[in-house]
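[1] 3D, please:
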Amino acid sequence: MQQDKHPDYRPVVFRDRAAGYAFLTRSTASSDETIEWDDGETYPVVDVEISSQSHPFYTGKARTVDSEGRIARFERRYGGAEPTAGRETDR
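    As a prediction, this is how the structure comes out:
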């Protein structure tokens, strides 16, 4: 590995403002702001909009698509599927 070519890899605190949650991990992200962590050390802090604590997929608040209801509504509007027996299909 060449020297002075790669960014500095160090401990960084990522803070999710929406959820009021912060976690310490290692990253190359840089920031001018710092925060004192639980262990008494001071680390750079990076504010993020979404983390696993506020993302709908991870919190279980994600909306699911009701595909069965959409199919039933389509069939009510436009009729059921016609049988394909006896018809030639394009290839």
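[2] When you work out contacts or count neighbours from here on, use the C-alpha atoms and nothing else.
    OK.
[3] quick one: the strands in the protein?
    Ranges of strands in the chain, per DSSP state E, are 10-16, 21-27, 34-36, 42-48.
[4] residues of the second one that come out buried?
    For strand 21-27, the buried set under the neighbour-count rule, 16 or more other C-alpha atoms under 10 Å, comprises residue 22.
[5] Ok, the third one next?
    By neighbour count on 16+ other C-alpha under 10 Å, the buried set for strand 34-36 is empty.
[6] any residues touching that strand, and which ones?
    Here strand 34-36 makes contact (C-alpha atoms under 8 Å, 6 or more residues apart in numbering) with 13, 42, 43, 44, 45.
[7] Now the second one, please; I'll put the structures next to each other:
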Amino acid sequence: MKKSIHPDYRPVVFRDRGAGFAFLTRSTAETTQSVEWEDGATYPVVDVEVSSASHPFYTGKSRVMDSTGAVEKFNRRYSGRTRG
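    A predicted model of the protein is given here:
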């Protein structure tokens, strides 16, 4: 690898404040904030809007689309029209 062209790959904490969830991993994400982690060391922190703790797919709180109702509504609205 060429020297000085790659971003710094270091431990970073990703934090989902809405869910109260954080995890430590390695990343090249740039940030100016830092946080003290459970092991007593200070790491850069990246705040994220959605994580596995708050995403509907992972939490099981996803909405089920009412496709049957939507199709019936479409058919009622456009069933009497003809191409012309």
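[8] Quick one, which of the contacts of strand 34-36 of the first structure are buried?
    Buried members of those, scored by 16+ other C-alpha under 10 Å, are 13, 43, 44, 45.
[9] From residue 23 of the first structure, how far off is the closest residue in space to residue 58 of the first structure that isn't next to it in sequence?
    Spatially, and ignoring its direct neighbours in sequence, residue 58 of the first structure is nearest to residue 52 (5.7 Å; C-alpha to C-alpha, 6 or more residues apart in numbering). Look at residue 52 of the first structure and residue 23 of the first structure: by C-alpha to C-alpha, to the nearest Å, they are 11 Å apart.
[10] Closest to the centroid, which residue in the second structure?
    Among the residues of the second structure, the one closest to the centroid is residue 50, at 3.6 Å (C-alpha atoms, centre = their mean).
[11] Could you give the number of residues near the closest residue in space to it that isn't next to it in sequence?
    Excluding the flanking residues, the one nearest residue 50 of the second structure by C-alpha to C-alpha, 6+ apart is residue 16, at 6.5 Å. When neighbours are defined as other C-alpha atoms under 10 Å, residue 16 of the second structure has 19 of them.
[12] what do you get for residue 7 of the first structure?
    Neighbourhood size, residue 7 of the first structure [other C-alpha under 10 Å]: 10.
[13] how far away is it from residue 29 of the first structure?
    Plainly put, residue 7 of the first structure is 9 Å away from residue 29 of the first structure if you go by C-alpha to C-alpha.
[14] Also residue 52 of the first structure?
    As judged by C-alpha to C-alpha, residue 52 of the first structure and residue 29 of the first structure stand 18 Å apart.
[15] Many thanks, we can stop here.
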